[in-house]
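Peer 1: coords please:
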Amino acid sequence: MSQPEGLIAGSAMPPFGDGPALSHFEFWPAWKFYAPVWLWIGCLMFRHRSIRAPLVANPGFPAGGLVGERKSELFARLSGPERRHLPDYVVVERLDAAFDVQWQSIEAAIETAGLEYPMVAKPDIGCRGAGVRPVRCPAELRQYAEDFPKGETFLVQRMIDVEGEAGVFYVREPGSKSGHIHSLTLKYFPHIVGDGRSTLRQLILADTRAGMVPQLYLGRFGNALDSIVPMGESRRLVFSGSHSKGAIFRNGNDYVTEAMRARFDAIADAIDGFHFGRFDVRFADFAAFQRGEDFAIIEYNGAGAEMTHIWDSRTTVLEAWSTLFRQFSMLFKVGAANRKRGARPEGWQSFFRQWKREKSLVDQYPVTG
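Peer 2: Model (predicted):
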């Protein structure tokens, strides 16, 4: 595809562009925004004569990656040379035992893996950035581990501390040699700049966008909200590249290149049973990323993935709904094709058990960074 003008060589991200601070539907209640989408899903169930087709969109993923999948299990499926794109990590089970003993084993596992601070801690089961936090010293990681639900697992991963982040929505139909990037979402992280007089709280509330949705930011800063931010000092308001946690999304579809698509073909080949999903990636140089080079996959998911460019504030609600209609049409088509190739979905009892567990855990995780 053609490349928009204005991209600076060596820059982490393309220019942000103009547009409204928020779209009028951007933070509607889920039931209101997704109601037409659910009606469309009902039509697709009737058309394909299947309710569970999405559960086999990615054979081998739990529920096709719709709910309840573990990041560690998905990461383990990425093999061969393309695994170089995945930052090193360790999996930690939060034991219901004396924490001092477990802390020693956590430190040993981190040392063995060659990880160094700063790192990222994230739940093994989770969605929309829930519980994802940067940990910049042993005290922060220890606090995260102590606060984590007992009996559950989380990942500690090498931090890719660069400004560039994007969501790559990729689909390849079963039997095809190549797929297509249907959505590229560019993610920007809001900052405030101190004036030497105002508190962090005041600067957030005065910001054109953050001041309209302060609940996304205020809760993560604690006592620091009432401290004066020094003149010229920049503070990043969110670490996680999640729209629901405060990152700002832009439609980057015009920046997709053939080299980028070919690289994600190779990555999809290296993931057993993958056909449909989104890769969240970080990079320091956007032009290199367009060449399919020098980027890290910080996370990927399956059937539950969304074309997140719809959350660009310049997108209309009709455009967003049309995009989601197309997304779910592809999901059912891929699932139906896999079903014809012999894939069998798991039962409803297992599906709802995973959904309930994920929903319960999200509410128990430490505050997102």
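Peer 1: alpha carbons only for contacts and neighbour counts from here, please
Peer 2: Will do.
Peer 1: helices of this protein, start to end?
Peer 2: Secondary structure of the chain (DSSP state H): helices at 30-48, 71-76, 99-113, 138-147, 200-206, 258-269, 286-290, 317-340, 348-362.
Peer 1: in TSV: the ones you listed, plus mean neighbour count and distance to Gly194.
Peer 2: TSV is the format used below for the helices of the chain (neighbours: other CA atoms under 10 Å; distance: least, CA to CA, whole Å):
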stretch	mean neighbour count	distance to Gly194
helix 30-48	14	35
helix 71-76	16	37
helix 99-113	14	36
helix 138-147	17	25
helix 200-206	19	8
helix 258-269	18	38
helix 286-290	21	28
helix 317-340	19	35
helix 348-362	14	33
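Peer 1: with adjacent residues omitted, what lies nearest to Arg136?
Peer 2: Spatially, and ignoring its direct neighbours in sequence, Arg136 is nearest to Pro118 (4.1 Å; CA to CA, 6 or more residues apart in numbering).
Peer 1: contacting residues around that neighbour?
Peer 2: Pro134, Val135, Arg136, Cys137, Arg158, Met159 (CA atoms under 8 Å, 6 or more residues apart in numbering).
Peer 1: try 7 Å this time
Peer 2: Listed by CA atoms under 7 Å, 6 or more residues apart in numbering, the contact set of Pro118 reads Val135, Arg136, Cys137, Met159.
Peer 1: please generate a structure for the following sequence too, so the two can be compared:
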Amino acid sequence: MHRVVSRVKSLWYKITHWEFWPFAVLYFPINFYYPWLAFKCRSLFFFTAANPSIDFGGMLGESKSAIFELIPRKYLPDYQLIAPGDDVTAKDFAKQIGYPLIAKPDIGERGRLVEKIINEQALEKYLVKCPVPFLMQKFIPHPLELGVFFVKNPHEREGRITSIVEKDFLSVIGNGQDTIRQLLHNDPRARLQINFSHQRFQDILEEIPGKSEKITVEGIGNHCRGTTFLNANSRISEQLNRTFNTIAGDIQDFHFGRFDLRCTSWSDLEQGKNIMILELNGAGAEPGHIYQPGFSLWQGYQSIFWHLSTLAKISKANHEQGVPYWTFAQGWKKMKMIRAYNRIIESAL
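Peer 2: Sure, this is the predicted structure:
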């Protein structure tokens, strides 16, 4: 009976908090707006012109390592692309950068198969599990993890930041009595997003944190992995805009997307110091601040629609300057490849 009640509570929490709605449900209205944008641009795949140097404009199926090649090395953690099952290269690189490290598919989204690898045994398990080429990245312990959305129309001299999301990792506060498992079960967010049977949690779930002790349970900054997204738009400033114009200006033909990064402090971020870019997402990026708990659905749609409209304007402006849109045949072939690839990823989950 207790389990039934718990499931009902979780379902009700999910229904009444739109940030947890399935992607297809939340984005259903886009099915009506997107055709209008495509009509205005005269192309179903207009977004491919937004970031000409990124495959498919960065909408889906782009290679993270290929995007890294566009970014100045000073902003990147040490990384290596690993072929499936290549344990020799993987272990050699792990010795170079040390543990813990981050492993994630070179092509992937929504945190699938992203793991924090703590030792060689965990790396061996990941090598067996991951069926696709993957990136190994040096773990960056900087305390702030952010998603900074930047847009720049090619007709304008400077771009601007349109969204900042601050990521608060899933954690528990101990009471000196309950296990981490019990504390998580009392958290509606954790009940919705954590797979309690996953191997990566087995070593800590039965621990009993001390009173007022904070334990980070999931250190991967993805909403699907329990991270709370906080609206940090109040941090946008002229200095921060100048900093990201400098960063984006060093990336060939980049006009629209979100920098997922870690930094040491807000002050350093403004000054462009101690910044490590973990990923750069293109046309398919979301303005993550909308997932702030309590953010209204109407405000969320306003931001989504505005960013889509801006994506179309940038794509059209680039097209007018000679950047071709992908043809329907090219785009359809890419979509089929992405679906086939995602089936491979899902088979390993």
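Peer 1: returning to what we had before: what's the closest of the helices of the first structure to Lys245 of the first structure?
Peer 2: Counting by CA to CA, Lys245 of the first structure lies closest to helix 348-362 out of the helices of the first structure; the figure is 13.2 Å.
Peer 1: list of residues touching the closest one?
Peer 2: Identification of contacts with helix 348-362 of the first structure by CA under 7 Å, 6+ apart yields Ala63, Val67, Gly68, Ile125, Gly126, Ala130.
Peer 1: what is the nearest of the residues you listed to Ser234 of the first structure?
Peer 2: Nearest member of those to Ser234 of the first structure, counting by CA to CA, is Ala130, at 24.6 Å.
Peer 1: any idea how many residues pack against that closest one?
Peer 2: By the criterion of other CA atoms under 10 Å, Ala130 of the first structure has 23 neighbours.
Peer 1: mind checking what it lines up with in the second structure?
Peer 2: Ala130 of the first structure maps onto Arg112 of the second structure when the alignment is built from TM-score structural alignment.
Peer 1: one more: Pro59 of the first structure?
Peer 2: Pro59 of the first structure maps onto Pro52 in the second structure, by TM-score structural alignment.
Peer 1: kindly report the same for Val193 of the first structure.
Peer 2: Here Val193 of the first structure is matched to Ile173 in the second structure, going by TM-score structural alignment.
Peer 1: my read: that match touches Glu213, true?
Peer 2: Yes - if you go by CA atoms under 7 Å, Ile173 of the second structure and Glu213 touch, sitting 5.5 Å apart.
Peer 1: more crowded one of these two?
Peer 2: Between Ile173 of the second structure and Glu213, counted using other CA under 10 Å, the more crowded position is Ile173 (16 against 12).
Peer 1: OK, contacts around the closest residue to the more buried one other than its chain neighbours?
Peer 2: Leaving aside its chain neighbours, Ile173 of the second structure sits nearest to Lys214 (4.6 Å; criterion: CA to CA, 6+ apart). By CA under 7 Å, 6+ apart, the residues touching Lys214 of the second structure are Ser171, Val172, Ile173, Gly174.
Peer 1: mind putting these in a markdown table, distance to Lys333 of the second structure included?
Peer 2: Compiled in a markdown table, the contacts of Lys214 of the second structure are given as follows (distance: CA to CA, whole Å):
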| residue | distance to Lys333 of the second structure |
| --- | --- |
| Ser171 | 42 |
| Val172 | 45 |
| Ile173 | 49 |
| Gly174 | 51 |
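Peer 1: contacting residues around Trp311 of the first structure?
Peer 2: By CA under 7 Å, 6+ apart, Trp311 of the first structure lies in contact with Glu26, Phe249.
Peer 1: can you rerun that using 8 Å?
Peer 2: Contact analysis of Trp311 of the first structure by CA under 8 Å, 6+ apart lists Ser23, Glu26, His243, Phe249, Arg250, Ala320.
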